[in-house]
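Engineer: predicted model follows, preceded by the sequence.
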Amino acid sequence: MLRGVDLVLPARVLVRVEGANGTGKSTLLRLLARIDAPSEGRVTGRPRTAYVPERFPAALPFTAAGYLVRIGRVHGLRASDAAGRADHWLTRFGAAAHARTPLAELSKGTSQKVAVAQALLAEPELLVLDEAWTGLDTEARDVLDRAVTERVAAGATVVYVDHDPRRLADAVDAAYRVEGLGLTAAPLATGLEPRVRIEATAPSGTPLPAGLPGAPAYTLSDDGTARLTVPAAHSDALLGALLSARPPWHIGAVEQVRGPDAGRTVAGGGGDEAHAGRTRPRLEPAPHRSPTPDGNPAP
């Protein structure tokens, strides 16, 4: 149960929610994802939303790929686009070999990969992750870390709960703690590692080289411009990899970034205002009602 929660989620932020077991973290995330409706108050804003629940209902009558295509269609994708994105995310999470396996026959880890893939293929403006890393192998956890930073770099809002306090700690923009039926601001990690942002260009359609040093967060524009953000310790190696690629990338700008923009690469143009109507969800408490003379709230 939660009371009196007032939370605004702007675009292009990564938000961590923490708290002891049973305090209402999952309840908050379900409200934000509009899985549940508040008994009082309201949730405003209509971003395109995707949600990874704490427990994925794996006993569904679909194969892994069939389920992802179905979810893509629900989000308005054409069947061919949904199939392409399903293949992309299954491959990225190392689960392509299980594309035709019924969900009920998947291992817990592979089932969790499908659960995460169904949320990412929609390219949501609001991504809500409830212990989404649980059950994933180390490589898949790293893939999800990268995917989260990519969504934020593309302008999305990501809200997550995870039992590991180190999870994405150096990339979090805001943190909140659920306790005592309410929500309070929590301190961010201190001593964040400085990051470097690199802008580079190559002929249109050129993919970024595989296995870039530092696992940079990046966006890649149609005109061949890539904007990559990486821990400063890996910046020289990343520059070398881009310059030695075939074809080589032309380096347009290099800058050091800290604070909320560290690890954030703004894709395209338009800024936050381009998303203002849909990517600024807000959870509002019920309005205060003065008591009547008998001590009960006014209707």
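Structural biologist: Perfect, I can see it now.

Engineer: switch to C-alpha atoms for all contacts and neighbour counts from now on
Structural biologist: OK.

Engineer: count of residues packed around residue 25?
Structural biologist: Here the count is done by other CA atoms under 10 Å, and residue 25 has 23 residues near it.

Engineer: list the contacts of it.
Structural biologist: Contact analysis of residue 25 by CA atoms under 8 Å, 6 or more residues apart in numbering lists 17-19, 161, 178.

Engineer: how about the secondary structure of the closest residue to residue 52 other than its chain neighbours?
Structural biologist: Of all residues beyond its chain neighbours, the one nearest residue 52 is residue 129 (5.0 Å), with distances taken as CA to CA, 6 or more residues apart in numbering. The three-state label given to residue 129 by DSSP: H, G, I helix; E, B strand; the rest coil is strand.

Engineer: so who does residue 129 touch?
Structural biologist: 29, 51-53, 158-161.

Engineer: among those residues, which are in strands?
Structural biologist: 51-52, 158-161 (DSSP state E).

Engineer: got another one to weigh against that:
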Amino acid sequence: MRLSGVGRRYGLAGPWVLRGVDLGLPRRSLVRVEGANGTGKSTLLRLLAGIDAPTEGRIAGGRPRTAYVPERFPAALPFTAAGYLVHLGRIHGLRRTEAAGRAQEWLSRFGAAEHARTPLAELSKGTSQKVAVAQALLAEPELLVLDEAWTGLDTAARGELDRAVTESVAAGSTVVFVDHDPRRLAGAADTALRVEGTGLVTASPASAGATAGPRVRIEVAGPAGTKLPAGLPGAPVRAAAGDGALTLTVASAHSDALLGALLTARPPWHIRSLSAVPGDHDEAA
């Protein structure tokens, strides 16, 4: 999925919440979205999840099988906890018995199995949030979008959600999340993005949880006046290299994905050189 020049505002004359957003989401990656309250993080997640449509620009590529946990779960629905999960599982194409089995599994993992037959409207806020998270995970989505999904969960359930996110990425999914705790999944995120103004920039490698170990330095050049695509894999560190070129330093685990993003950008970037960062192998050993 790739966002090109995407903007979103509410109402014909409303202010732009986001504008000029260019973003490619690589497969099998964990992406953190940061920014101050009210900057448009939830709007970006709703665009990625397909809940909202862009006011301008386009979202290209096939729509992956997507699951979304909103910031506020609509608990006043005419279902029990298990009934709601089975209903959502059926919408995602699961057989009823399969959906029921996965519903029980996820309720158990989050410590809410005893509430399977409880109407949603009677659940506590914390248990409602467990159901909201379970409905997204049982579908085994290709794209999982989490908007403050940890809020309201107890300590054990937050840890279980951390594990579930890691499992999803390992299984090949892309997970995009917002969370108010800067320590959430620290060291695990492949990329961190920050909403600033109405745009999107790559956050610092530290907040992205850049992978320790060997790094690669890539010297690149693009057409005059062209900006690097936002959301590059591995949150590379940028530095000027002269003659309008840039060097991008990234953990070697992300180098292939970064090269692919640069070569498939529109317009594509020219790769001038690729080399290991001296001393990293000794440090990693």
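Structural biologist: Yes, it's here. All values derive from a computational prediction rather than experimental measurement.

Engineer: before we move on, back to that, looking at the contacts of residue 129 of the first structure, which is nearest residue 43 of the first structure?
Structural biologist: Residue 43 of the first structure lies nearest to residue 29 out of those, by CA to CA, at 11.7 Å.

Engineer: is it true that the closest one touches residue 126?
Structural biologist: No. Counting by CA atoms under 8 Å, residue 29 of the first structure does not reach residue 126; the two are 11.1 Å apart.

Engineer: neighbour count winner among those two?
Structural biologist: Taking other CA under 10 Å, residue 29 of the first structure and residue 126 do not tie; residue 126 has more neighbours (31 against 22).

Engineer: closest to residue 72 of the first structure among the contacts of residue 129 of the first structure?
Structural biologist: Using CA to CA, residue 51 is the member of those that sits closest to residue 72 of the first structure, with 13.3 Å.

Engineer: the nearest residue to the closest one once chain neighbours are set aside: how many residues sit nearby?
Structural biologist: Once flanking residues are discounted, residue 51 of the first structure sits nearest to residue 128: 4.7 Å by CA to CA, 6+ apart. Applying other CA under 10 Å, we find 24 residues neighbouring residue 128 of the first structure.

Engineer: show me what contacts residue 128 of the first structure?
Structural biologist: Residues near residue 128 of the first structure by CA under 8 Å, 6+ apart: 29, 32-33, 49-52, 158-160.

Engineer: that one matches what in the second structure?
Structural biologist: In the second structure, the residue matched to residue 128 of the first structure (TM-score structural alignment) is residue 145.

Engineer: the first structure: matching residues for the host helix or strand of residue 159 of the second structure?
Structural biologist: Secondary structure from DSSP states H and E places residue 159 of the second structure in helix 155-170. Aligned using TM-score structural alignment, helix 155-170 of the second structure spans residues 138-153 in the first structure.

Engineer: hang on, the earlier thing: common neighbours of residue 29 and residue 126 of the first structure, please.
Structural biologist: Residues touching both residue 29 of the first structure and residue 126 (CA under 8 Å, 6+ apart): residue 159.

Engineer: now the residue nearest the centre of the second structure: how far from residue 134 of the second structure?
Structural biologist: Closest to where the C-alpha atoms of the second structure average out (CA atoms, centre = their mean) is residue 176, at 1.1 Å. The gap separating residue 176 of the second structure from residue 134 of the second structure is 16 Å, by CA to CA, to the nearest Å.

Engineer: circling back: need the max-distance pair from the contacts of residue 129 of the first structure.
Structural biologist: The most widely separated members of the contacts of residue 129 of the first structure, counting by CA to CA, are 53 and 158 (14.0 Å).

Engineer: show me which of those two is the more surrounded one.
Structural biologist: When neighbours are counted by other CA under 10 Å, residue 53 of the first structure and residue 158 differ, and residue 158 comes out ahead with 26 against 19.

Engineer: residues in contact with the more buried one?
Structural biologist: So residue 158 of the first structure contacts 12-15, 126-129, 148, 151-152 (CA under 8 Å, 6+ apart).

Engineer: and with 7 Å instead?
Structural biologist: When contacts are counted by CA atoms under 7 Å, 6 or more residues apart in numbering, residue 158 of the first structure touches 13-15, 126-128, 152.

Engineer: quick one: which of those residues is most hemmed in?
Structural biologist: residue 126 (31 neighbours).

Engineer: that residue against residue 52, yeah?
Structural biologist: No. Using CA atoms under 7 Å, residue 126 of the first structure makes no contact with residue 52, being 11.5 Å away.

Engineer: could you pull out the helices for the stretch 1-150 of the first structure?
Structural biologist: Using DSSP state H, counting those that start in this stretch, the helices of the stretch 1-150 of the first structure run over 25-32, 64-74, 79-92, 108-120, 138-153.

Engineer: list the buried residues in the longest one.
Structural biologist: Within helix 138-153 of the first structure, the residues that count as buried by 16 or more other CA atoms under 10 Å are 140-141, 143-153.
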